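S.K.: I need the structure of the sequence given here:
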Amino acid sequence: MESPVPGLDLDALTAELDERLGATDAALARHYPGARPGRQPVHTVYVPADRFHARLVEDHGATALRATEEHEGTLLDLLGPSQGDDLLARVRAKLETEPVEDLRIDLEDGYGNRPDDEEDRDALRAADELRAAVASGTAPAGTGIRFKSLEAPTRHRGVRTLALVLERLAEDGPLPRGFVVTLPKVTAVEQVEALVHAAGRLEPALGLPERSLRFEIQVETPQSILGPDGTALVARMVHASDGRCTGLHYGTYDYSAYCGIAAAQQSLEHPVADHAKAVMQAAAAGTGVRLSDGSTNVLPVGSADEVRSAWATHLRLVRRSLERGYYQGWDLHPAQLPTRFAATFAFYREGWAAAAARLRTYVERRDSGVLDEPATARALADVLLRGLDCGALAVAEVHEATGLDTRALAALAHRAGGEAG
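M.R.: This is a model prediction of the structure:
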């Protein structure tokens, strides 16, 4: 093709630029591979290790259903007359079939500091119970443990617990599908690098496949957001993980306390929380590392008024997180599951028809009052896929509205291919 600029060889110039930018291109591809393919859970349920058992998911579902039945009128009133009945039916179906999408067996703050022999027993017993749940088909799609931090006072205990659980799980084969470990109270990039080093030592020692041990970074200290040099250390932590980091999880109460926020004001919606989560969002963008909001410790238990107040708070906070691009959060009690799913289903069902129409207009290149760009089409496809993943939307209705099957939606959302979860 003839050069539009006389006397200038554009092919030669492009080759020069390829040479100058080759290393940059490779670094960008390595550090920003794009969205992780597969389904992201809408929540992670935390349970102390001494309370975990193989039938826990079923028990959580049954408890959540009882709470729904006992306080049905309250929940319907909170959801509103226009969609309450439909949402409630969907919530019941979810609680009967998949009440927990992701589970962490907690051996850190929710478990506490105990004698070494007691934690050893609980770690091994929890591993046995998890294997039993996987074998019986009662385990959720995602599982894992949270062990104590790699800070000096808890380092030995945390590493020992991690090794005990992994060794027991590895006795019967590979780790459960979707298994991750959570690294809490991260205060330095070097702690992430240390976990990468430990994973590289544990895998061959236990006969695990190379790079099979994945982890989440729990962001619950100001040091992980702003380092002593003024940089966002959480971004450096993501890239120091050697591709093993799957998620950044915000820790509501530790982070707020470190920032000096009084207990009564500690919340997912406090300004310090919004700042931390905005930094996390920018740090994770394009890396394939997923985001999770934290928890609310206001539990729907006690009197009818107390349940109503706690459910109203949880509905509002879950919706707020979803609107801000945090599609996952923590749940600490079975009675939080009805409002988790109600808020999530409402979010996707309220917006899906408009998103589907816009996406169909974009794909078919029809004129409309909105000129969407490829990045917006990607976001439209992604939100429809998320609604399908959690059960808020049905495959048939999305296909009819968009003219696209799930494979085409995944391609538009840049989520096609690769491993699930």
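S.K.: CA atoms for contacts and neighbours, from now on please.
M.R.: Will do.
S.K.: any buried residues in the helix or strand residue 239 falls within, and which?
M.R.: Residue 239 belongs to helix 233-240 when assigned by DSSP states H and E. Going by neighbour count (16 or more other Cα atoms under 10 Å), the buried part of helix 233-240 is 233-240.
S.K.: which SSE is immediately downstream of it?
M.R.: With elements assigned by DSSP H and E, the helix or strand that comes after helix 233-240 is strand 245-250.
S.K.: from one end of stretch 283-292 to the other, what's the distance?
M.R.: For stretch 283-292, the first and last residues are 13 Å from each other (Cα to Cα, to the nearest Å).
S.K.: compare with the first, here's sequence two:
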Amino acid sequence: MIVAIVITGLSVGGAEVMLLQLLERLDRARFQPHVFSLTTVGEIGPRIAALGIPVEALGLRTGAPNPLRLWHLARRLRAIRADVVHTWLYHADLLGSVAARWAGIRAVAWGIHHSNLDPSLNKRSTLAVARLCARLSTRWPRRIALCSEAAMRSHIAFGYDAGKMEVIPNGFDLARFQPDPQAGVRLRAELGLPDDTPLIGLVGRLDPQKNHGGFLVAMGMLHRRLPLARFVLAGRGVDPQADGITALAARSGILDACHLLGYRADMPNIMAALDVLVSSSHGEAFGNVIGEAMACGVPCVVTDVGVSAHIVGDTGLVVPAGDPAALANAVQTLIEQPATEKAHRAQAARARIAVLFEIGVVVRRYERFYEDVARA
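M.R.: Below you'll find the predicted structure:
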């Protein structure tokens, strides 16, 4: 079965990394994937191509899709004789479906990796595309895959066709993300810190939904109680050259205690080095960084958004979104817990990911999903 994947772009993000993990493990004896990016190949495209999977970039400009490029995509879908077209993210859901229809392909599935459609946290253009997709969802896709129950509920409320939905959670590679006692030694040495320095981390691109400002305010409160603690922020746009994030850190009084690492390719090492991972988000469809940290045996403090509380279970702590004092208190609780309790949480966190979100199980679900779309 030839499966054409059409995705908005291939820069590093939760949905894009999940696609890479899926393609790394897809049964190539049964499925032949072919990836089309509407924009660029980004950082993920070459990694997919290294698997022997064709990757093509259309070079569409944001906000101004060229109909000729879409017609080219339709011709390519027809040329490879795609049996199923699986689109990832709103713009690809819309434009990929147009191209598939021009190519005469009706076996189309949509992929949604977003949950919070709050107008204050999303671009107007994104909401406009999502609203149009909601109207078209009764006719264009055969099935819709969503990464969480929270995403399903919010999109049903937004007007999407509930009868076509299936929740397939993101999965985690327990061989790649695993406990590593030396990771903390390496990262502290890189940062010039003593081996016993408490490290609290936030991993994610600079985006309003991730609420970096709320994290920094909370850590400012915490730093007054735990002055030796240091704060590691990693992700696209989170670097010393970003005036916005440095200003927020300075305003919270912890600029000198923050390490702004930007994008890192060695994310398993970063995760395993932390004492606590924090997700301060206003909204999350499925917090990949939470599962990655847990797979490394790192306890998490998360805001009660999306399915973050479900991912963590009782292995970490959950606080209300937008409550920096509660966030600071929860992190302090985990930092100051006895060594035996830390070890128990570490083991429980990894075990929970292994039982609920192991990547191999998730890939098998996608394979059944493609078969269902083709048969529908």
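S.K.: got a TM-score for the two of them?
M.R.: Once superposed, the chains reach a TM-score of 0.33 (TM-score structural alignment, normalised by the length of the second structure), with 205 aligned residues with a Cα RMSD of 6.7 Å.
S.K.: packing partners of the helix holding residue 239 of the first structure?
M.R.: The helices and strands touching helix 233-240 of the first structure, judged by 3 or more Cα pairs under 8 Å, 6 or more residues apart in numbering; DSSP states H and E, are helix 189-206, helix 222-225, helix 271-284.
S.K.: repeat that for 6 Å
M.R.: When contacts are defined as 3 or more Cα pairs under 6 Å, 6 or more residues apart in numbering; DSSP states H and E, helix 233-240 of the first structure packs onto helix 222-225.
S.K.: what's the helix it packs on packed up against?
M.R.: Applying 3+ Cα pairs under 6 Å, 6+ apart, one finds that helix 222-225 of the first structure contacts helix 233-240.
S.K.: ok and the helix it packs on relative to strand 245-250, angle-wise?
M.R.: 160 degrees (axes from the mean of the first three to the mean of the last three Cα atoms, to 10 degrees).
S.K.: relative to helix 271-284, how tilted is helix 233-240 of the first structure?
M.R.: Between the axes of helix 233-240 of the first structure and helix 271-284, defined by the same axes, to 10 degrees, the angle is 30 degrees.
S.K.: residue 277 of the second structure touches residue 199, doesn't it?
M.R.: No: assessed by Cα atoms under 6 Å, residue 277 of the second structure is found out of contact with residue 199, at 8.8 Å.
S.K.: more crowded one of these two?
M.R.: Taking other Cα atoms under 10 Å, residue 277 of the second structure and residue 199 do not tie; residue 277 has more neighbours (27 against 21).
S.K.: who's in contact with the more buried one?
M.R.: 200-201, 300 (Cα atoms under 6 Å, 6 or more residues apart in numbering).
S.K.: mind listing the strands for the second structure?
M.R.: 2-7, 32-37, 55-57, 84-88, 108-112, 143-146, 165-167, 199-203, 230-234, 258-262, 276-279, 300-303, 317-319 (DSSP state E).
S.K.: just put those strands in CSV and tack on distance to residue 221 of the second structure.
M.R.: Shown next, in CSV, are the strands of the second structure (distance: least, Cα to Cα, whole Å):
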stretch, distance to residue 221 of the second structure
strand 2-7, 40
strand 32-37, 43
strand 55-57, 45
strand 84-88, 39
strand 108-112, 36
strand 143-146, 37
strand 165-167, 38
strand 199-203, 13
strand 230-234, 12
strand 258-262, 14
strand 276-279, 15
strand 300-303, 15
strand 317-319, 16
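S.K.: where's residue 165 of the first structure relative to residue 406 of the first structure, distance?
M.R.: 37 Å.
S.K.: quick one, the helix holding residue 239 of the first structure and helix 189-206 angle?
M.R.: Using the same axes, to 10 degrees: helix 233-240 of the first structure against helix 189-206 is 30 degrees.
S.K.: how about the contacts made by residue 249 of the first structure?
M.R.: Applying Cα under 6 Å, 6+ apart to residue 249 of the first structure gives the contacts 218-219, 292.
S.K.: ok, residue 201 of the second structure to residue 367 of the second structure distance?
M.R.: Separation of residue 201 of the second structure from residue 367 of the second structure (Cα to Cα) stands at 35 Å.
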